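Chemist: Structural data only, the sequence is not supplied:
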């Protein structure tokens, strides 16, 4: 597994969900937008200090981005789900809950 690509893809996904451009994130973090692009595509290994600045500016726990690179991922995935649904209406949440329950039943049947 290429951790840089997985990590970068998560950063990109979360950045986009925050309606933030690479330019804005780069400015907040203190790097160039090209550097953010290289991180998001896995072309560049992100330094620890830059990683910390990115997760702080995106206002997310680091494990949310690292989940697929680590063996212990359940809490981070739950956080990611919560992040995705944070702006949903009650009606949307009810539909999502029904979809999740149905999906769980199907997944357990085929496993």
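Modeler: Yep, it's here. Keep in mind that what you see is a predicted model, and the values were worked out from it rather than measured. Numbers count the residues shown, from 1 in each chain.
Chemist: rest of the way, CA atoms for contacts and neighbours
Modeler: Noted.
Chemist: quick one: residue 108 from residue 81, how far?
Modeler: For residue 108, the distance to residue 81 equals 20 Å [CA to CA, to the nearest Å].
Chemist: those helices in this protein, which residues are they?
Modeler: For the chain, the helices defined by DSSP state H cover 3-17, 22-29, 33-41, 48-58, 62-66, 74-85, 90-110.
Chemist: sorry, back to before: residue 108 and residue 81: which is more packed in?
Modeler: Taking other CA atoms under 10 Å, residue 108 and residue 81 do not tie; residue 81 has more neighbours (12 against 8).
Chemist: hold the first one in mind and look at this next one:
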């Protein structure tokens, strides 16, 4: 998984855990909802400032958005949620 995919997977996981919609996260970050979608799908190369805003909006340290351990577990899980 490349760094954009890793970052996006962690943003999606943490956003959902926080009970936020893409729209709500976008509002807190001061960006458009489409930007969040692009981040979560790994199509957006974010700046350090965007990484900071995402971490603040999600209530986590910036490093949590680059944590490989959670993204790898998510990537390895079957799409239907069954083991």
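Modeler: Thanks, I have it. From a predicted model like this one, the values you see are computed outputs, not experimental measurements.
Chemist: Report the TM-score for the pair.
Modeler: After superposition, the two chains reach a TM-score of 0.78 (TM-score structural alignment, normalised by the length of structure 2), with 70 aligned residues with a CA RMSD of 1.4 Å.
Chemist: contacting residues around residue 54 of structure 2?
Modeler: By CA atoms under 8 Å, 6 or more residues apart in numbering, the contact set of residue 54 of structure 2 is 11, 25, 29, 62.
Chemist: Just to check, the second one is in contact with residue 59?
Modeler: No: shown here, residue 25 of structure 2 and residue 59 do not form a contact pair, counting by CA atoms under 8 Å, at 11.2 Å.
Chemist: Among the two, which residue is more densely surrounded?
Modeler: Between residue 25 of structure 2 and residue 59, counted using other CA under 10 Å, the more crowded position is residue 25 (22 against 13).
Chemist: Excluding sequence neighbours, find me the nearest residue to that one.
Modeler: Using CA to CA, 6 or more residues apart in numbering and skipping residues adjacent in sequence, the residue nearest residue 25 of structure 2 is residue 57, 6.7 Å away.
Chemist: okay, now the one you found: neighbour count?
Modeler: A total of 19 residues lie near residue 57 of structure 2 under the criterion other CA under 10 Å.
Chemist: What number of residues are in the vicinity of residue 78 of structure 1?
Modeler: Residue 78 of structure 1 is flanked by 12 other residues according to other CA under 10 Å.
Chemist: go on, residue 55 of structure 1?
Modeler: When neighbours are counted by other CA under 10 Å, residue 55 of structure 1 comes out with 19.
Chemist: residue nearest the centroid of structure 2?
Modeler: Nearest to the mean C-alpha position of structure 2, by CA atoms, centre = their mean, lies residue 11 at 1.2 Å.
Chemist: Surely residue 21 of structure 2 and residue 14 touch.
Modeler: No: using CA under 8 Å, residue 21 of structure 2 and residue 14 do not qualify as a contacting pair, with a distance of 10.9 Å.
Chemist: Could you check how far residue 13 of structure 1 is from residue 107 of structure 1?
Modeler: Counting by CA to CA, the gap from residue 13 of structure 1 to residue 107 of structure 1 is 25 Å.
Chemist: How about residue 48 of structure 1?
Modeler: Distance from residue 48 of structure 1 to residue 107 of structure 1, by CA to CA: 37 Å.
Chemist: which other residues reach stretch 93-106 of structure 1?
Modeler: residue 85.
Chemist: Done for today, thanks.
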